[in-house]
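Participant: Sequence and predicted structure, then a few things I'm wondering about:
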Amino acid sequence: MANEIKKVVLAYSGGLDTSIILKWLQTEYGCEVVTFTADLGQGEELEPARKKAEMMGIKDIRIEDLREEFVRDFVFPMFRANALYEGVYLLGTSIARPLIAKRLVEIAEETGADAVAHGATGKGNDQVRFELSAYALNPAIRVIAPWREWDLQSRTRLIDYAEKNQIPVPKDKRGEAPFSVDANLLHTSSEGKVLEDPAEAAPDYVYQRTVDPEQAPDTPELVTIGFEKGDAVSVNGEKLSPAALLTRLNELGGKHGVGRLDLVENRFVGMKSRGVYETPGGTILLVAHRGIESITLDRGAAHLKDDIMPRYAELIYNGFWFSPEREMLQALIDKSQEYVAGEVTIKLYKGSAHLVSRTSPYSLYSEDLVTFEEGTGTYDHHDAEGFIKLNGLRLKTYGARRKRVGGGR
């Protein structure tokens, strides 16, 4: 098969692993390599990736700013669902992979490449996410996963290979790396090495995007977020693009230590792993979105959304963003957001983001219905008697049988 591959599009970060993969593809497959580096807001200078690719003889180097597309077309649709994997994880890594795969496939079609390649290991979820997305978008695409093919299975062997092939090895990679990091505009993810024992607390230096909540400002800060059709559109009255808005919330949340998570999660490939996540802006956004939904969504719609949310989150985590079932659920979720509009105010303080107030021109909240004072007569207290009797009918029947047969509680 190697001889059939003439050109490959590689998801390239410029780091040691993908630089080794680049050289390995050139050597083992004897093919031309097109590098693709996505700017998803990871906060790193990307020009060094271009220079390293040039140094390794790459002629077609793609570096693209995808921050707006990432937030607009992937992060925001996910947040309309209030998606949390296993109840807590805001899916920062998971939601980035389908966009990278999408561009890999598109560049392969543009350049006439035979295959795409990624640097995900054989133990992780990312290999599944990249490849399922690629196959959904182009059923005929070939995917090369070097970590499942080569014998460079240790850090020592990787470094030896790099040195033999004149690939620069950063000094901090010559020893055992303390942990690995994945970052984008939504979050940072840290795992491995010093984090592998879940019985040990994560060292302070693991956290990069948030201050220690104990060291955060002693004065709370209020932030008001405006929504239209379920998406955040403004911060403190200022209209912002999706990427600019999430950047602003990251700054505010990071300053107050908001959005830290230490999680042992269940990977799709079958093992448990421990990760430390920082999602400051996303944490604020989730609280705000649930706040505006609380006054604009009907009870049935809100509860249905909560029912399907774990399934929706699991689909994203497992790599099924481009599946028909995720698209079907998205259509339902998006329909629910037609009147999710208004403003929510959040208080940021010492690692917490608490909802303070919410208002909407489409609010379903009625003071007249809930007031303890005398209302206008819309609600008749006597109606509750029949309501309770009808709902209690089956419980009376069940209780009578239990009493008759001597059943326990």
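Facilitator: Alright, I've got the coordinates. Residues are numbered from 1 along each chain as shown.

Participant: switch to C-alpha atoms for all contacts and neighbour counts from now on
Facilitator: Fine.

Participant: So which bits of the helix of greatest length in the chain are buried?
Facilitator: Among the segments of the chain that qualify as a helix by DSSP state H, the longest is helix 383-405. Neighbour counts over helix 383-405 (16 or more other CA atoms under 10 Å) mark no residue as buried.

Participant: elements contacting it?
Facilitator: With contacts taken as 3 or more CA pairs under 8 Å, 6 or more residues apart in numbering; DSSP states H and E, helix 383-405 sits against no other helix or strand.

Participant: before we go on, here's another structure to hold up against the first:
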Amino acid sequence: MYIQVRTVDTKNKITLDLSKTAKVSELKKLIESHFNIQPDKQRLFFRGKQLEDEYTLFDYNINVGDVVQIMEKASVIVTENQEKADSKAGPSNEISTAVKSPFDDFLGEAVESSDYFKVGEYVDGRDSTYGAWFEGQIHKIYKDKNYEENKETFKSDEISGWPHDGYFYEVAFIEEGDISCTIKVRLLDVRPRAQEKIPFEDIKVGDKVLANYNIEDPTKRGYWYDCVVSKVKSGQRKSLTAEVFIGPSTSLKDCKILFTDEVMKFGETKPLMDRKPNTDVEPTARQTEIPMKCDHCNNNERRKCRECGCHVCGLKTDESKQIMCDECDYAYHIWCLTPPLEKIPDVDDWYCHECKNDENEIVSAGGKLKESKKKAKMASKQNNSTRDWGKGMACVGRTKVCTIVPFDHFGPIPGVEVGTLWKFRIQASEAGVHRPH
């Protein structure tokens, strides 16, 4: 019997001829002669399982022509300094919300304020990942170590017109009163918090405003972006078209702004001495996301719905007695389950009966295979003979199944001419003739 062994990157592939009763350890020795990888550094995978040395190819149902993937274990070299550092470092329970910034290598000393902002001030910060503005608060201000050397190379933002001022601002984004993450930005990506809404009657073509827009689905609420108004249509049906800036320079033209009554005037960056001393008071948060709405019942409490209510009975009552599946995200009353539960289980992850995998069938990497009663009764498992039956074509499995005709078909088969010959009987089964099962 022959099988194929292929590297994970699919660049190298070999064909090996060996017995179906051969152990995995024998397969690894053959692979070593071709790929020059020591057996103890080989990891072999087939159908999501890691092949272990004490089992045979037959135990893993590897048939003729099947592909086994090989991965080489990485060689980890631990130095004395690393061992000392690992022994000194204790477990930490703190969860870091800081995002790795490209400016970390240029941070100088921390200061309490710059010419434009101070620590603790509520601002809008622009996240380079989304290109949108988010509400936040300045936690720290750092000096730029290389500012004097590269002072002339910094460019201004197309909207604000502000270049780099020689400081980096660590802004903590706030969601529902909690810090979601912190980023480090320059002056062009931070400005005072936008608070003033602009009446629709006062919006004119060419105005630079802050508006809510969803790039992926313009019919829904999204993030807040800088916009330049290009068209204003008043009357019974108000409409607003603008050029939406995603980041400092990238823009989308002819974007229809959905929430015309929430267009805001973004905060103007001014020196601290020229601003009013009221920036320490947290302003009202802007609405970024709308409450979830069920597309099936439109949040009608009197209507049964298996999407937003119990997935079994459809009722929306007793929310405290409902448990949600972590896979399909459907809710279930604890008494609607099969079998019913007496209380909400105290577990981190819970799965319904349709999504839950049988733990007895899961084989972890390096674990032993589950014993099969069917295989234990097979003649191949009874060691009554010393003959190696796994090398020939008599016991190989089918690599394809004929689906042109049903398995109990009697009569001619399309594509199989009268007088066709096959070398092995398994080929006749694959063609749809004399199928044993």
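Facilitator: Yes, it's here. Small disclaimer: the values here were computed from a predicted structure and weren't measured.

Participant: Just the TM-score for the two chains, thanks.
Facilitator: Once superposed, chain against chain, the TM-score is 0.20 (TM-score structural alignment, normalised by the length of structure 1); 142 aligned residues with a CA RMSD of 7.3 Å.

Participant: Confirm Ile426 of structure 2 sits in a helix?
Facilitator: Yes - the assignment for Ile426 of structure 2 (DSSP: H, G, I helix; E, B strand; the rest coil) places it in a helix.

Participant: how much space between it and Leu16 of structure 2?
Facilitator: The gap separating Ile426 of structure 2 from Leu16 of structure 2 is 20 Å, by CA to CA, to the nearest Å.

Participant: now Gln322 of structure 2
Facilitator: 55 Å.

Participant: ranges for the strands of structure 1?
Facilitator: Counting by DSSP state E, one finds strands in structure 1 at the ranges 7-11, 32-39, 61-65, 115-117, 142-144, 180-183, 188-191, 221-228, 231-235, 238-239, 260-266, 272-278, 342-349, 352-359.

Participant: Packing partners of the first one?
Facilitator: The criterion is 3+ CA pairs under 8 Å, 6+ apart, and the helices and strands that strand 7-11 of structure 1 contacts are strand 32-39, helix 97-111, strand 115-117.

Participant: Of all these, which one comes closest to Thr296 of structure 1?
Facilitator: Among the helices and strands packed on strand 7-11 of structure 1, helix 97-111 comes nearest to Thr296 of structure 1, with 30.7 Å by CA to CA.

Participant: Any buried residues in that closest one, and which?
Facilitator: Buried-residue list, helix 97-111 of structure 1, by 16+ other CA under 10 Å: Arg97, Pro98, Leu99, Ile100, Ala101, Lys102, Arg103, Leu104, Val105, Glu106, Ile107, Ala108.

Participant: which one among those gets closest to Leu315 of structure 1?
Facilitator: Using CA to CA, the buried residues of helix 97-111 of structure 1 come closest to Leu315 of structure 1 at Pro98, 11.8 Å.

Participant: how near is the nearest residue to the closest one once chain neighbours are set aside to Lys335 of structure 1?
Facilitator: Ranked by CA to CA, 6 or more residues apart in numbering and with sequence neighbours excluded, the top spatial neighbour of Pro98 of structure 1 is Ser133, at 5.7 Å. For Ser133 of structure 1, the distance to Lys335 of structure 1 equals 25 Å [CA to CA].

Participant: and if you look at Ala115 of structure 1?
Facilitator: 37 Å.

Participant: Which one of the two is surrounded by more residues?
Facilitator: Ala115 (22 against 13; other CA atoms under 10 Å).

Participant: Glu131 is in contact with that one, correct?
Facilitator: No - counting by CA atoms under 8 Å, Ala115 of structure 1 sits too far from Glu131 to count as a contact (11.3 Å).

Participant: Now for these two: what residues contact both?
Facilitator: By CA atoms under 8 Å, 6 or more residues apart in numbering, Ala115 of structure 1 and Glu131 have these common neighbours: Val143.

Participant: and the next element down the chain from the longest helix anywhere in structure 2?
Facilitator: Assignment by DSSP H gives helix 24-35 as the longest helix of structure 2. Sequence order places strand 42-46 as the next helix or strand after helix 24-35 of structure 2, per DSSP states H and E.

Participant: Pull out the buried positions in that following strand.
Facilitator: Within strand 42-46 of structure 2, judged by 16+ other CA under 10 Å, the buried ones are Gln42, Arg43, Leu44, Phe45.

Participant: got the residues you listed as JSON lines, with distance to Ser239 of structure 2 columns?
Facilitator: What follows is the buried residues of strand 42-46 of structure 2, written out as JSON lines (distance: CA to CA, whole Å):
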{"residue": "Gln42", "distance to Ser239 of structure 2": "64"}
{"residue": "Arg43", "distance to Ser239 of structure 2": "61"}
{"residue": "Leu44", "distance to Ser239 of structure 2": "61"}
{"residue": "Phe45", "distance to Ser239 of structure 2": "58"}
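
Participant: Tell me the one of these nearest Glu170 of structure 2?
Facilitator: Closest to Glu170 of structure 2, out of all of these and judged by CA to CA, is Arg43, at 44.4 Å.

Participant: where's the closest residue in space to the closest one that isn't next to it in sequence relative to Phe45 of structure 2, distance?
Facilitator: Sequence neighbours aside, Met71 is the residue nearest to Arg43 of structure 2 in space, at 5.0 Å (criterion: CA to CA, 6+ apart). According to CA to CA, Met71 of structure 2 stands 8 Å off from Phe45 of structure 2.

Participant: Counting by contacts, list what the one helix or strand Val68 of structure 2 maps to packs against.
Facilitator: Using DSSP H and E, Val68 of structure 2 falls within strand 67-72. Contacts defined by 3+ CA pairs under 8 Å, 6+ apart place strand 67-72 of structure 2 against strand 2-7, strand 42-46.
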